[in-house]
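Student: Mind looking at a prediction? Sequence and model below.
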Amino acid sequence: MTLHGEMVFPKLSRFDRNQEPCSLALPLPAGALSNPENFSIWDGDRALPCQTTVTSRWPDQSVRWLYVDFLVNLPGLKEKRLSWRLEPSKPPREGSAAVVVVDGAVRLESGVATLHLSSPGDILELRTGLVADGASERLLGDCHHPFWEDDSGTVWKAVLDQDGWQVVSPGPIHAIVQGRGKHQSEDGRRCFDFQLRLHAYAGKPWFQAEYRLLHAEEEAELLVRRIAWRWQAARPLSSAGQRAVARSNYRTQTRELSGNDGILEQEIDADWLLFESNEQMPETHYGTFWGDWREPGQFGLCLTVFQAQQIYPKALRVGADFLEADLYPASAAPLVWRQGIARTQRLLLYPHAGDLPLADANIRSLQYQMPDRPVLPASCYQQADVLENVWMNTSYQPLEAYLVQLADRRLRAYGMLHWGDAPDMDYTTQGRGRGKFVWCNNEYDMPHAAMLMYARNGERRMLDYLLVAGEHQMDVDVCHYSPNPHRRGAQLIHSADHVSGGATPSHQWVEGLLDLYHVTANRDALETALGIGENLLLLLQQPSLQQPGGSSARETGWALRSLLALYRETGEQRWLDESKKIVQQFHVWQEEFGAWLSPYTNHTLIRVPFMIAVAASSLMRYYWLTSDAAVGELVVKAMDDLLAHTLGQDGRFFYKELPSLQQRGAGLYVLESLAYAWDLTRDAKYIRAGMPQLLATLAAAPNYGSGAKYAQENAVIWERGLSPKAFAMYSMPLLMFGRAAAEAGLLVDDSTSGNA
C-alpha cells in the first residue's frame, strides 16, 4: 500500500513566495489512512506546517479524500517538489490563524492582522486591525460593509441573522468563519439572502471575503441596480495621501491620484472586453482589478476583485475617505435576478502599511488571481481508485489531442450570471429559447469531465475549468428557492435565462459538484449535490417514471448515476434503496418489451441508442458497487440489442430507430456502453462495432470557432468553438472506449499516420 508520494508546483511567479498558503486535495486508497493526524508534507527533510480536513471516507471509514492547507516556501522562476507521507510530524509553529470569541465578540486573526466581526442581528460590518513586530493590535477605525441597491434607488444593507458566525475552520493555517442573513432597507424591510465567508491565513495580513447573494423571495424577479462592497476609512486622506486603481491583461495598467481631492474611478464593461485582446485561458487567468487607498507613514488598504473581467461589469471608486468595489455598477443596465439564483463573488482585503510599494500590492493581487497549485501524478488518482477507470495502457495521441482541443476550444460567456457556462447554439437556433440564448446549464456534467482530464494529464487549466464551471452549476444552474417543490434544489434543464426551463431527472448531475467539494472543501458544493438528490427522489415519484416504458431510458438512467454517486459519497442507504428500484424497473422493462423501448409518436415504441446507452452506463456503475451479475447481463443484452437493431451498414448507429429518424447521430455514449460490454465479456466484437464511430469522430476536427466576440443579453460571447456541452458529452465515452480498445489491442498509436 502506498504510504508516500510526490507533488510538484510548476514554475509560476518570478518572485519568491515565502510561507505561501497553499492547498492540496489528495485521493487515497481504501484502508490507507484512518487518522488524518497521521499525515504530513515534507520539503526535503523538513516537515511543513499543515492542517487537514477529511472531505470523504470509504465504507471502512478510512480517508478517501483529504484536503490539506499548508505553508511552503516557493522559489521564483523554478518548480518546487514536495513529498507527502502517511506518518505524523511535528513541524515548527510559524504563526497561526484563528477564530477568537471573547464575551460573544468574534474576530478572525492571522497573527499580523485582525478582522473584528459584527454581532448577530446587526448590520454586517468588519473592522480591521494590524499587528506589527509583536506589538499590540492597532485598530484602524475603518469599516467594511456590503450592500445592494434596487431599481427604485432603495439601499439594502446586509444584516447578520441571529445565528451569528459559524466556525467553518478553526485554523491554525487557514481559519474560516461564515455568516448568513438578509439585506435590510432603512425602513426595516428585508430582501435578498446573503452568505459571507471570511478567510484568514497564518502570518499573512490579507483576508479573503466570499460574498454570496441568493434570491429566495416570492417575487419571480428582482431588478438589481447596484451591488457594492464599501470600505470606509476613519478619516479622510491628508494632502499627502495616495490612491491608485489598476487593471491588467498582459501588463498591469495603474492610474494614481495624489492628495485628497476628487474620486479615482475604473470600470470594466462590455466595450472594454470586446476591444481588449486576451490570449490567456480566462478560467486560469485573465488579469487583475484592484484599488488602493493609503496614508503614507500610517496605513492603507488594497482591495482586489477576483476574476472581475470574467464576471463583468465591475467598477472601482477611491475617494478621500472610502474605497468601493462595485460588484455590479449602477452604470450598467439593471440586472434581472431571477428567483432561485445565487452568485458568489470574491475579494481580497489587504490592509497594509502606508509605505507598501504599489508594485508589491500588484504582485499580491496577481498571485490572488492565479495562485500556486500543486499537481499530483496521474498514478495517484489511479491507485486511489476514486474516479472511473479512464487509464489507458497505451497513449493514443489522436484521442488525447481531440479531448484537449474540446476542453480548450469552447464557446465562453463573460458576465455576472453567465461566467462558467455558455449558450448552446444548436439549441438556440432551434428556437428553444424563443429568440434568446439557450444556456447549457452545464449539461452532461462539464465539471466532472474537467476533473477526469485534470487527473489524467495534470494540466492546471483543467482544474480551473472544474472550479469555474462547478461554481456556476452550484450557484446559477441549481434552483435554490422556489414555491414549487419540483423545482426546489433541482439543476434546471438547459434554457433561456438559465432558469426558465423545468426540472427533470435526465438533466441533473452531481459527480462534478462532489469533485468540486473534494478539491476545495467548500461544503456548499456538497450541500448542493445533496439537494439535487432530494429533488430526484421527489421527481422519481411521478407516475410516468414508476412504470417500465413510461419514459425514455435516460430519465431514470441519469438519475441512477447521480443517486449512486451520492451513495458512494455518503454511505446513506436511502440513495442505494432508490437505485435498486430503478434497477429492478430496467429488469422488468427488458422482460416486458424485449428491449428498453421508449414512447415516441402515439403509435410507436422505439429504440433510442443514445438514451439506452446512458441507462446501460449507469447500470454499470451499479454493477461496480454491488457486483450484481444479473445487472452485468442486462448491460450486455442492451448492447447486443443495439448492435442487432440500430447499427447502420456504415458502422455508425442510428439517431433513433424510427424510419424517419435513422440518420446517423446517436452521439458517443454508445461507445461508453460498448466499452462496458467489453469489460464484462472480453468479447472484442463490441470494440470492433464502435471503432468506425471512434475513427470518424477523431478524423473530424472539432469546430474551433471564429474567435469573434460580441455582446448580447448582458453577456460577452467569445466564439472559441462548440458549447461546453460537447466536451462534457464526448469526454467520458471517448476515454472509456479508448481505454477498452487499447486493452483489446485494437487501438495502436501511430503518430505518423494517425491510423488505428
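Tutor: Perfect, thanks for sending it.

Student: contacts, neighbours, all on C-alpha from now
Tutor: OK.

Student: Skipping adjacent residues, who's closest to the residue nearest the centre of the chain in space?
Tutor: Centroid-nearest residue in the chain: G470, 2.2 Å away (criterion: C-alpha atoms, centre = their mean). The shortest distance from G470 to any non-neighbouring residue, by C-alpha to C-alpha, 6 or more residues apart in numbering, is to P447 (5.3 Å).

Student: ok, second structure coming up, stack it against the first:
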Amino acid sequence: MTSRVAARWVFFSLLFFGPVAVSQVWLGAPVYVQNATDEARVQEPVASGLCFPAGNNYIDPNLDFELVDGNGNSVPVQFKVLSRWWGPRDDASFATKWALIEFLADVPANGTGVYFLRQGTRAQGNLSYQTLPGEIVVSTGAADFSVDTTQFTLLKDVQVGGVSVTGGPGGLIVHDVNGTSIDSVLTETLWEEQGDVRAVLRQKGSIGSLGLNFTVRYTFWTGRTDVKVDFRLENNNANGELPYLGSSIGHAWFEDLTLVLHGTDTGADVQLSDGIRDTNGGSWTLEQDYTSPNDALHMLTGFQLRESGPNINSVQQDARADGTVALRGAGSSLAVSVDRFWQNFPKGFSAAGDMLAVDLWPAFGNGPEFGGQWGLPSGPVTDPLSLDYYRFEGGRWKTVTLNLDFRQGVFSAAELTHRAKALEKPLMALWSPEYYSKSFAFGTLLAERRNWNKVSNNRYERMLDVLARDDAADNQPSLGQIGLPGFRERGGTYGGRQMYGWENFGDLAWGDGFCSNHYDLVWGVLVNYPRTADYSFFDIGRDLVSHRRDYDQNHTQDPSAQRRGGQYYEKGYWHGNYGAPAPSHTWVHGLLVWYVLTGDEGAYEAAKEVGEFVARMHPESWDGWWGSRIPGWQIEVLLNLYLYLGESTYLSTAQQAMGNYEQKEQASGGAGYVLNPGWTSNPHAQTWMHCIMFNTLGKYHLMTGDPSVLPLMGRMADWIVNQVVLEVPTGPPSARTTGKVWGRYAPGWHQDPSVHHQWVTIESLSYAALCLHDNAYMMLARSLWESVTRYHQESPNNGSPHNYNDASTFSPIAFRMMQYPNAETKVMSNVALWGQVFMAADAIWDNTF
C-alpha cells in the first residue's frame, strides 16, 4: 500500500467512518459475555458499554434492537446511551456512539456466552416502581425494595414473596474523634436510570459536623433479590495544605464509619463461606487488618484476620477474607458482600441480635499516618490525630461497592462463595476485538491483537501483557516473573512498599512516593481489554481506575481552590501531597474509557471536573514556559472529552490552544519547536515534550480532517527527523546498532541521549506518516521500533552492535526491570501509551489493518 493510499484509507475510513463493512459488520454480530470465575453464572447481570458505528441513525437503541441468545430466544434487554457521535449524551439529535447494554446472562464457568443484537422489538423486564409518601418502592418480580426518601436508612424494608425479610430500617453510623455519634442528613433522591430491566437510584447526603458528604447508588435488576450498592464517601472541602488547593484546611478526622442492616431474628447466627457460627444472636466480629509481612518481598503475608464471638477467638496470619457474610435467621437471611474487601483493609463485619454491621472504616483502624508534604513513611508523623483516627483529606473520594441479597430461608456456604466470586469478577460483554479497531470509537488508532509474525510487534504485545499478568514476564535471575500484579504483591522495586489499604489500593509506588497513575496508566491498561478480549486487563484496570477516579483527583468544590478537578501530582508518599495538581500531569482518557465500558457515573463526574480544571488553566493562553507538554496534554484532554462527551466547547478551546502554540512556534523562529525560557542560562526544548504536542496535533487531524494544522506538523516533523533522532540503527541484522534520540535541544546544542524516549518519538513519526503522507516517516519509525522493542532497557551509552536475530540478547520483558529501578510505573505507562498508533499504522502500511 502506498503512503498516500494508506493515509487516505485512514482519513476516509476512520475520519468519516464511511465503508459499509465498518458500519454494518456489527449488526447481528456476536456479543460475547465473559465469565472469569470457575463457577457457572445463571441469570446474572451484565452492564457493559458497546460502541455503535458512526453514520448510524439510532437515537435510542431501546426502540431499535432486540437481544437473542444462541437458540434465537429473545432476552429482556435495556440500553442506556452513554455517548453520542459529536454531541452531548442528552441531545437526542445526535446518533448513539456508546450505549450500556443491560441484561441477565447465562455463562459457563471460565467460559463465554454468545448473544446477538438484531433489529427488532426488545423483550422487556419486570421492574416496576411506586412513589409513596416518604419512600420509593422498587419491585423486581422477585423482591420489593423500599428506600426511604426522608432520611438515609440504606434500605427501609425488603420483602420476598410478600414477606418482610428485614427487621426494620438500616442506616449509617459514624463517630467523631470524641466518640460522639454524628447524624447523617439526606439531601437528594433521584433516578439516574429507570427501566424495566435495570434501574439506578441515587441518594446524596451529608454527615453533620464532620463536613463530609456521601453519594449512594442502588442498582436493581429484574427478577433478582439482590441490590448492588455503591457508597462513596466525599470530602468536598478544600485541601488547604498545598498551593492552589484552597485557602483553608478542610480535612476530616473520624473514629469509624459503618453501614447497618437488620434481619428478622434477634437470635440469628452468622454464616461465612467456610461455615456457620452458632452465635445465637451474640456479639460477633470479623476484622481484616494488616500487621507485618514475613519479609519485604512478600507483602501478602502481612494480612491478619481476627474473629471473635461466642466460643470463637481466632487470629490468623497471612489470611484474607472473601468479604461475604450472611445473617442467618429462623425464617429469613440477608447476605452482604464487599468488593475488594481485604485489599482495602482495614475492613470488618460485626453482628449482634438482628443487626449486621458492615465496618467500612472500622474502629480498630486509623490513618493514613501523615508525615507532611515532604515527609517519608519512615519519618515522624506530623498529624497526631492520624495515629488514632482516620484522616480523610479535603478533595478526596472513596467508593466501596457492596452487594446485598435477601431471601426466605438460608444461604448455603457454596452460595456465599459464589456471591464473593461474582462480585469480584463481574460479567462483561464485548464485541469482537476486530470491530473496536475499525470503529475509531476510542478516538485513536488501534489494531486488535493478533500473531503479527514480527518479533518486534509480538514483543510489544507481551510488554502490554505484563500490565495485567505475571506469566507474560520473562523469568529474570533473582527476580522471577514480575508483571504489574507481582510488582504490587512484592512491595515495589525493592520490596516493603505498601500498595494495599483503603487509601493505597489501586495506586502504585515508585521512587518518588506514589505515582497517582501517571501518564494515564489507566488508559494503557484498560484499552487493551477490548482490543484483546483478555479479561485480566479489565480486572487490574478497575483497581487502577477506582483510585484514579476517587483518590488521585482533587474533588473539592471550594472556589478558592484554583487547581480543583486536576489529577494529583505524581510525587508524594500520600498520593500527590508533594505538590498541587498540574496541567502537565493530568490525564482523562482512562476515566472516559472506563465510563463507556461500564457506565460508571462517578467516572463521568470526575471527567467533567477535569474539563473544568483545564478550562481554568487556559491552554489557549499558554506563555511558552516549561515545555510543550503543558499545552499538549491539555489539548489531548480536551479532545478526549469532546470525543466521549461531545460538548463543542472542548473542541473550540483545543483549537484556540493549537493556534496559540503555533504563534509561540513562529516566535521561536518557525522551525518546529518552542524554546523554554525557563531554562534561563540556556533556553532549550525538551524534545519528548514536543513529541507529546505533535501527537496531539496528529490525533486532532485524524479526528477532524482539519488541514490547518498540517503546516505546523510538517515543520515539527522535519525538526524531529533532523534534530531529535540521534542514531538510526545501522548494519546487518546480525550486527546492528540500536536507535537513540536526543532529550534536549537548542540551536547548535544537544544533550541527554535516550533509548526510552524513542517510544514517544516513534508515535510522532507514525502520525507524521499518516497525516503528511510521507512514507519516509514510516520507514524511520519502523527502524527505531525494531530496535526499541528488542532493546528497551539498553543504556544510551552503549554503541555496540547487537544481533537482532538472537532473542538471548534482547532486553527482558517485565514490569520490574533492571535498567529503570524505581521508575517502572513511568516507563511502562509510557510504553503502553506510545505504541498503539504505530501498531495500527504498521498494519495499514502492510495492508492488514
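Tutor: Sure thing, it's come through. Note that this is a predicted model, so its numbers are computed, not measured.

Student: what's the TM between chain one and chain two?
Tutor: The TM-score (TM-score structural alignment, normalised by the length of the first structure) is 0.85; 693 aligned residues with a C-alpha RMSD of 2.9 Å.

Student: The alignment partner in the second structure of the residue nearest to G470 of the first structure: neighbour count?
Tutor: Aligned by TM-score structural alignment, P447 of the first structure pairs with V522 of the second structure. Using other C-alpha atoms under 10 Å, V522 of the second structure has 32 neighbouring residues.

Student: before we move on, which element is V522 of the second structure in?
Tutor: helix 521-526 (DSSP states H and E).

Student: and what of W165 of the first structure?
Tutor: Assigned by DSSP H and E, W165 of the first structure belongs to strand 155-170.

Student: quick check, distance from the next helix or strand after that strand to the centre of its chain.
Tutor: Moving toward the C-terminus from strand 155-170 of the first structure, the next helix or strand (DSSP H and E) is strand 174-184. A distance of 21 Å separates the C-alpha centroid of strand 174-184 of the first structure from that of its chain, computed with C-alpha atoms, centre = their mean, to the nearest Å.

Student: Could you name the helices and strands sitting against strand 174-184 of the first structure?
Tutor: When contacts are defined as 3 or more C-alpha pairs under 8 Å, 6 or more residues apart in numbering; DSSP states H and E, strand 174-184 of the first structure sits against strand 98-102, strand 105-109, strand 155-170, strand 190-201.

Student: So what touches it?
Tutor: The contact list for strand 174-184 of the first structure (C-alpha atoms under 8 Å, 6 or more residues apart in numbering) reads 51, 69, 97-99, 108-109, 147-148, 156-161, 163-170, 190-202.

Student: Please apply the same query to stretch 231-239 of the second structure.
Tutor: Contacts with stretch 231-239 of the second structure, where a contact means C-alpha under 8 Å, 6+ apart, come from 211-217, 245-252, 392-402, 555-558, 560-561.

Student: Report the buried members of those residues.
Tutor: Taking 16 or more other C-alpha atoms under 10 Å as the criterion, what is buried in the contacts of stretch 231-239 of the second structure is 211-217, 245-248, 250-252, 392-402, 555-558, 561.

Student: Run through the strands of the stretch 51-200 of the second structure in chain order.
Tutor: Taking DSSP state E, counting those that start in this stretch to define them, one finds strands in the stretch 51-200 of the second structure at 65-68, 74-75, 77-84, 96-107, 112-119, 128-132, 135-139, 144-148, 157-160, 163-164, 171-175, 184-194, 198-207.

Student: right, and these - which one's nearest A330 of the second structure?
Tutor: Of all the strands of the stretch 51-200 of the second structure, strand 163-164 sits nearest to A330 of the second structure, with 13.1 Å by C-alpha to C-alpha.

Student: quick check, distance from that closest one to the centre of its chain.
Tutor: Distance of strand 163-164 of the second structure from its chain centroid, counting by C-alpha atoms, centre = their mean, is 39 Å.

Student: Over to stretch 505-518 of the first structure?
Tutor: On C-alpha atoms, centre = their mean, the centre of stretch 505-518 of the first structure falls 10 Å from that of its chain.

Student: returning to that earlier point: will you turn the helices and strands packed on strand 174-184 of the first structure into JSON lines that also has distance to Y427 of the first structure?
Tutor: As requested, those are exported to JSON lines (distance: least, C-alpha to C-alpha, whole Å):
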{"stretch": "strand 98-102", "distance to Y427 of the first structure": "49"}
{"stretch": "strand 105-109", "distance to Y427 of the first structure": "48"}
{"stretch": "strand 155-170", "distance to Y427 of the first structure": "38"}
{"stretch": "strand 190-201", "distance to Y427 of the first structure": "32"}
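
Student: closest one to E137 of the first structure among those strands?
Tutor: strand 105-109 (10.6 Å).

Student: Let me know which of the helices and strands packed on strand 174-184 of the first structure is the nearest to A47 of the first structure.
Tutor: Closest approach to A47 of the first structure among these (C-alpha to C-alpha): strand 190-201, 18.5 Å.

Student: Just want the angle from that closest one to strand 98-102.
Tutor: 120 degrees (axes from the mean of the first three to the mean of the last three C-alpha atoms, to 10 degrees).

Student: Distance-wise, check the residue nearest to G470 of the first structure relative to N441 of the first structure.
Tutor: 11 Å (C-alpha to C-alpha, to the nearest Å).

Student: swap in A744 of the first structure?
Tutor: According to C-alpha to C-alpha, A744 of the first structure and N441 of the first structure sit 36 Å apart.

Student: okay, the two: which has more neighbours?
Tutor: N441 (33 against 18).

Student: and the closest residue in space to S365 of the first structure that isn't next to it in sequence, what element?
Tutor: Nearest residue to S365 of the first structure, sequence neighbours excluded (C-alpha to C-alpha, 6+ apart): T304, at 6.2 Å. T304 of the first structure belongs to strand 299-305 when assigned by DSSP H and E.

Student: Setting the sequence-adjacent residues aside, check what's closest to V831 of the second structure.
Tutor: Nearest to V831 of the second structure is W759, by C-alpha to C-alpha, 6+ apart, at 6.5 Å.

Student: residue in the first structure matching the one you found?
Tutor: Alignment note (TM-score structural alignment): W759 of the second structure maps to L668 of the first structure.
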